[in-house]
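J.: here are the coordinates; sequence isn't available:
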């Protein structure tokens, strides 16, 4: 394609990405390729994302080897998950190549635009996606970088010519401190990422630093309802030149949600803004997604988009992969995939599923007799399980039955004594029907054998549990 807009940043005209298939890394690689850079990289395994990058002209190697680093590479891009002994990183340092963290690469791409950075312990991907889709629907052609695919492989990022850049801002490793947004969004503030944050106070301090990076005259859009966000608002009110816009159901919110009306797998949302009532449709179920949409609305308005048109455009958002994504139906059983891995997210998605589909328990309650919610949950990270395992177990009590897989380690080494049994014990203590399953194939067989017509199976977690959805559907079909 013929690149337009801001030029390729220095040192990134011939970049090599280690872990190019990751959600954050692949988005930056895609934008650079669309701007005309000669992109290369490697990943542990082939994927649809790797194939989408190749279609843009990128060179993608499978496996990690020093030989994959091209002789004329201008820089190596890494994430916090890349270990120091990675052979490509070792080779880059030996050659004296610049090693660029992915957040610095993203910050460089945002220069020369109106940057919008969406932060929060959860909800970032959905809110960023909603705003990107709505701005695109209005013809504003934004650039965006999202931590998940919209509706096709590779759709997590786009180079646009409209001058607005919408980016997901990750607090997990404090990399969101690298951005200087014109509009910052903070959806919520909770303790997570325990390998990097020892206390909630550290989390507050980190978000304060992020808000402090907002450009003079810029806007902070922040929740009026979530307790952590309310506390953060009180801490940043005295930052000079910062305009604060609160959003939520609280009586004094600047953009106040007056009604959320569930309609099957959608919701109708009404908000009061500057004395005017706006009503629009959110095409995904659940109160938390309605709140995400209103935050996206406020952020887009702060960036100059017309309020009423933007509200209508939000209805064009149809979802992100792994965010309550319907994988299919077989033998009268729906299989839905959820990225939820924090207890708050787990509880919110389970509540949304019950409300949207009418599935419920067999305890004689209002949903009794209308099918069950069966969960296959995979804990993500040993550190998170250590600190939040009890709360995860409590969240699973909202399901009719759950299977809990072994912990997905991602970048972490095991911690002594920390296993998925911690979650299982907590769930049983909360009265849940839960079973520990240590073999993935056995989990597929077990949940398919449990499911009956009218039930719903929810695969849940941030690891590779998502791969089980198609296998469960195939087993149900058999």
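T.: Great, that's in hand. All of these numbers come straight from a predicted model, not from anything done at the bench.
J.: rest of the way, CA atoms for contacts and neighbours
T.: Noted.
J.: in the stretch 251-400 of the chain, which spans are strands?
T.: Secondary structure of the stretch 251-400 of the chain, counting by DSSP state E, counting those that start in this stretch: strands at 255-263, 266-273, 276-282, 323-330, 333-338, 373-377.
J.: And here is the other one:
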């Protein structure tokens, strides 16, 4: 696959967050881009506005038959008619990860992997590189609030890539700098066991290029087995790590802190997004920037300007009497970090969490963990499970989480009933969380809360 000799390209599942970043990469190179997705979304409408041709029915008559390359996402069903036609008619058909593999081979690659935090850290790194003038091509798993995109290009032969562990696709990447954030059990429908997932992360670190560097979170279960020519360990505030934060102060829903690394100190770093876990994420991003030789002054300016990622501790409403946070959290550890950080930032406010479980298998495997994390709230509303790529599993519903929640009040509601409940039951600190389509509630909830605030004032 020679990326420089592609003139027409087709994406099956172009609206996915990872697929759309690659589509934008080719589009900005002047390649003719077209594709299919199941539904029209705000993101696909942006892609169309940028000049890409997209249709929304599985229809062989609508596809481009003059393309050099077809790219598909693993989320597409095996019996998809368009994908099958391309395969049966001799076209070069590759996974999204195959394209990223070629990009990491040809550019200086910074990849971020792990079961939590990879979207935030990769976006922070890419933002620091862009804001400082260093430059990079960014392939992200979320929409940067600063730039309203999940991809941007640069003449600099550097790529920042979110490395997705789903279906082992990240094992194709060859990074110069690899970040590893966490190895908690997840995607057990793919890996089978937590041990198998950990082995995949170990293999990820073994793919680092000669003389490359691994920046791994301090305290990972198998840190001693991670293979890399050079290794740095980062931490929130454990001074046994190579780089960590200290003197952390909470301020107006954000943080101020110093970052220490052996013979180097960057003081009074300001991060204006919430979540103590995001301070740790910033430490990892700062470690990468420092390794690249970016000055402390430019790092501080970039971090202070970082506005976050949509659906990652996103302040949808932020007022004295009302805080509304939306987050992608869909794993018990992510929920725990989200709720505990929000409560620490806004102590004394009644905390209501509206959560949509994602996948039947994940709900079954982590019901106890979800219940434990959600018990940190005062009240919990559970939506039905978002199935994504799965068929229902007998006996697995949101109720198996509800039955295990011990401290918070809990109820099972539909989306419509949840909106009605929010309208009639004010909560000073409201959180919506989940990786499904719960984000469709963000706009109507914002309207409810702001209308209520306008009426009260």
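T.: Perfect, I can see it now. Because the structure is a prediction, the values reported are computed rather than measured.
J.: Rebuild the strands of the stretch 251-400 of structure 1 as CSV, extending it with mean neighbour count.
T.: What follows is the strands of the stretch 251-400 of structure 1, written out as CSV (neighbours: other Cα atoms under 10 Å):
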stretch, mean neighbour count
strand 255-263, 19
strand 266-273, 20
strand 276-282, 18
strand 323-330, 18
strand 333-338, 23
strand 373-377, 27
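J.: Could you export the ones you listed as a markdown table, including distance to residue 450 of structure 1?
T.: Written out in a markdown table, the entries for the strands of the stretch 251-400 of structure 1 read as follows (distance: least, Cα to Cα, whole Å):
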| stretch | distance to residue 450 of structure 1 |
| --- | --- |
| strand 255-263 | 29 |
| strand 266-273 | 28 |
| strand 276-282 | 33 |
| strand 323-330 | 14 |
| strand 333-338 | 11 |
| strand 373-377 | 8 |
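J.: Does residue 25 of structure 1 touch residue 102 like I think?
T.: Yes. Between residue 25 of structure 1 and residue 102 there is a contact under Cα atoms under 8 Å: 6.5 Å.
J.: Next, show the common contact partners of those two.
T.: Common contacts of residue 25 of structure 1 and residue 102 (Cα atoms under 8 Å, 6 or more residues apart in numbering): 78, 79.
J.: From residue 347 of structure 1, how far out is whatever residue of structure 1 lines up with residue 343 of structure 2?
T.: Counting by TM-score structural alignment, residue 343 of structure 2 lines up with residue 354 in structure 1. Distance of residue 354 of structure 1 to residue 347 of structure 1, given as Cα to Cα, to the nearest Å: 11 Å.
J.: Report how many residues lie close to residue 408 of structure 1.
T.: When neighbours are defined as other Cα atoms under 10 Å, residue 408 of structure 1 has 19 of them.
J.: what secondary structure does residue 413 of structure 1 sit in?
T.: Counting by DSSP: H, G, I helix; E, B strand; the rest coil, the backbone at residue 413 of structure 1 sits in coil.
J.: That one: what's it in contact with?
T.: Shown in contact with residue 413 of structure 1 (Cα under 8 Å, 6+ apart): residue 382.
J.: What does it correspond to in structure 2?
T.: Under the alignment (TM-score structural alignment), residue 413 of structure 1 pairs with residue 391 of structure 2.
J.: and if you look at residue 150 of structure 1?
T.: Under TM-score structural alignment, residue 150 of structure 1 pairs with residue 144 in structure 2.
J.: can you check residue 85 of structure 1 too?
T.: Checking TM-score structural alignment: residue 85 of structure 1 goes with residue 79.
J.: Distance check, the match of residue 343 of structure 2 against residue 122 of structure 1.
T.: 20 Å.
J.: Residue 357 is in contact with residue 432 of structure 2, correct?
T.: No. Residue 432 of structure 2 lies out of contact with residue 357 (Cα under 8 Å); the separation is 11.3 Å.
J.: what about residue 82 of structure 1, how many neighbours?
T.: Quick note: residue 82 of structure 1 (other Cα under 10 Å) scores 13 neighbours.
J.: In which helix or strand does residue 115 of structure 1 reside?
T.: Element membership for residue 115 of structure 1 (DSSP states H and E) is strand 114-119.
J.: Need the contact partners of that strand.
T.: 124, 127-128, 163-171, 179-187, 299, 303.
J.: any idea how far residue 125 of structure 1 is from the nearest residue to residue 435 of structure 1 once chain neighbours are set aside?
T.: The shortest distance from residue 435 of structure 1 to any non-neighbouring residue, by Cα to Cα, 6 or more residues apart in numbering, is to residue 403 (4.9 Å). According to Cα to Cα, residue 403 of structure 1 stands 26 Å off from residue 125 of structure 1.
J.: do the same with residue 348 of structure 1
T.: For residue 348 of structure 1, the distance to residue 125 of structure 1 - Cα to Cα - is 15 Å.
J.: out of the two, which sits in the busier spot?
T.: Shown here are residue 348 of structure 1 and residue 125; by other Cα under 10 Å, residue 125 has more neighbours (25 against 16).
J.: Aligned counterpart of the more buried one in structure 2, please.
T.: Residue 125 of structure 1 maps onto residue 119 in structure 2, by TM-score structural alignment.
J.: any idea how far the strand or helix carrying that match is from the chain center?
T.: Take DSSP H and E as the rule and residue 119 of structure 2 turns out to sit in helix 118-131. Centroid separation between helix 118-131 of structure 2 and its chain, computed with Cα atoms, centre = their mean, to the nearest Å, is 12 Å.
J.: and if you look at stretch 204-217 of structure 1?
T.: How far stretch 204-217 of structure 1 lies from its chain's middle: 21 Å, per Cα atoms, centre = their mean.
J.: one step back: make sure the match of residue 125 of structure 1 is actually in contact with residue 141.
T.: Yes. Using Cα under 8 Å, residue 119 of structure 2 is in contact with residue 141, at 5.5 Å.
J.: so who does the aligned partner of residue 162 of structure 2 in structure 1 touch?
T.: Per TM-score structural alignment, the equivalent position to residue 162 of structure 2 in structure 1 is residue 168. Shown in contact with residue 168 of structure 1 (Cα under 8 Å, 6+ apart): 117, 118, 119, 124, 125, 128, 145, 146, 147.
J.: Now with 6 Å, please.
T.: Going by Cα atoms under 6 Å, 6 or more residues apart in numbering, residue 168 of structure 1 touches 117, 118, 146.
J.: What degree of burial does the second one show, as a neighbour count?
T.: By other Cα under 10 Å, the residues close to residue 118 of structure 1 number 30.
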